[in-house]
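Trainee: Sequence unavailable; structure follows:
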């Protein structure tokens, strides 16, 4: 039995995005909006939590951290982008490639944390 090597990635999402993920059976991320040219999953949960707490919750009142596995060989085509300190690593997936990216998700997208305005 051959198994595919996977990489765990994280993505902060708002309620609307989570609802669309749920509609896909927790298998796919929704298409990007017109003004969103990239999809950026992050490389560690701590960074996803930081984004959720600092940006999603203030903007939307609630935020979720999702975790999902992607075929590691497929991810090699993307360069890790560092956008701050050493834990601020993310991948930049062009919006037009998101469907192909979704095809390489192994298993389900799961919610690991929920944060709300208090």
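Mentor: That came through, no problem. Please read all numbers here as calculations on a predicted model, not as lab measurements.

Trainee: okay, CA-based contacts and neighbour counts for the rest of this
Mentor: OK.

Trainee: Now do the strands in the protein.
Mentor: Ranges of strands within the chain are 6-13, 38-39, 62-71, 80-82, 89-91, 93-94, 105-116, based on DSSP state E.

Trainee: Kindly calculate the angle that the third one makes with strand 105-116.
Mentor: By that I understand strand 62-71. Taking axes from the mean of the first three to the mean of the last three Cα atoms, to 10 degrees, one finds strand 62-71 and strand 105-116 inclined to each other by 160 degrees.

Trainee: any idea which helix is longest in this structure?
Mentor: helix 15-23 (DSSP state H).

Trainee: tell me which strands and helices that one is in contact with?
Mentor: strand 62-71 (3 or more Cα pairs under 8 Å, 6 or more residues apart in numbering; DSSP states H and E).

Trainee: alright, now check it against this:
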């Protein structure tokens, strides 16, 4: 009998390069951070992820994606929720050195739920 694990839904706005690496993992893991990226920032609010993908990723990369994924809730308890602005601007700050372990606690696939491109 399999055990049921409580999960928390997270979102991550991303550009095409990072998304290609997620796809290469079989939609199972986030790639290692670059040296200038000491923290991995998943967000707790879909609307916030949409704003970042649309307003930041599209101008920077020509396309922005919002991904959704589930992570074991007990594992996430080690990362306090960070309020990065208004009351709905909520993130987790996962140190780059924790990302491989973080990936082991993802439950199910990482899914693309929104795609944004420049307005014609």
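Mentor: Cool, the structure landed. All figures in this text were calculated on a predicted structure; none of them were measured in a lab.

Trainee: Apart from its chain neighbours, what residue comes closest to residue 40 of structure 1?
Mentor: Distances taken as Cα to Cα, 6 or more residues apart in numbering place residue 92 nearest to residue 40 of structure 1, at 4.8 Å, with adjacent residues excluded.

Trainee: Now for the one you found: which residues touch it?
Mentor: Residue 92 of structure 1 makes contact with 38-41, 78-81, according to Cα atoms under 8 Å, 6 or more residues apart in numbering.

Trainee: Next: residue 108 of structure 1.
Mentor: By Cα under 8 Å, 6+ apart, the contact set of residue 108 of structure 1 is 25-27, 68-69.

Trainee: who wins for most neighbours among the residues you listed?
Mentor: residue 68 (22 neighbours; other Cα atoms under 10 Å).

Trainee: The closest residue to it other than its chain neighbours and residue 66 of structure 1, how far apart?
Mentor: In this structure, residue 68 of structure 1 finds its nearest non-sequential neighbour in residue 109, 4.8 Å apart by Cα to Cα, 6+ apart. Here the criterion is Cα to Cα, to the nearest Å. By it, residue 109 of structure 1 lies 6 Å from residue 66 of structure 1.

Trainee: Quick check: buried residues in the longest helix of structure 1?
Mentor: 17-18, 21 (16 or more other Cα atoms under 10 Å).

Trainee: and what of stretch 28-42 of structure 1?
Mentor: 28-30, 38-42.

Trainee: cool, stretch 40-57 of structure 1 as well?
Mentor: For stretch 40-57 of structure 1, the neighbour count (16+ other Cα under 10 Å) marks 40-45, 47-49, 51-53, 55-57 as buried.

Trainee: now stretch 88-103 of structure 2
Mentor: 89-94, 96, 99, 102.

Trainee: looking at structure 1, where would I find the counterpart of it?
Mentor: Matched against structure 1 by TM-score structural alignment, stretch 88-103 of structure 2 falls on residues 87-102.

Trainee: so who does the closest residue to residue 61 of structure 1 other than its chain neighbours touch?
Mentor: Computed as Cα to Cα, 6+ apart, the closest residue to residue 61 of structure 1 that is not its neighbour in sequence is residue 117, at 5.2 Å. With contact set as Cα under 8 Å, 6+ apart, residue 117 of structure 1 has these partners: 57-58, 61-62.
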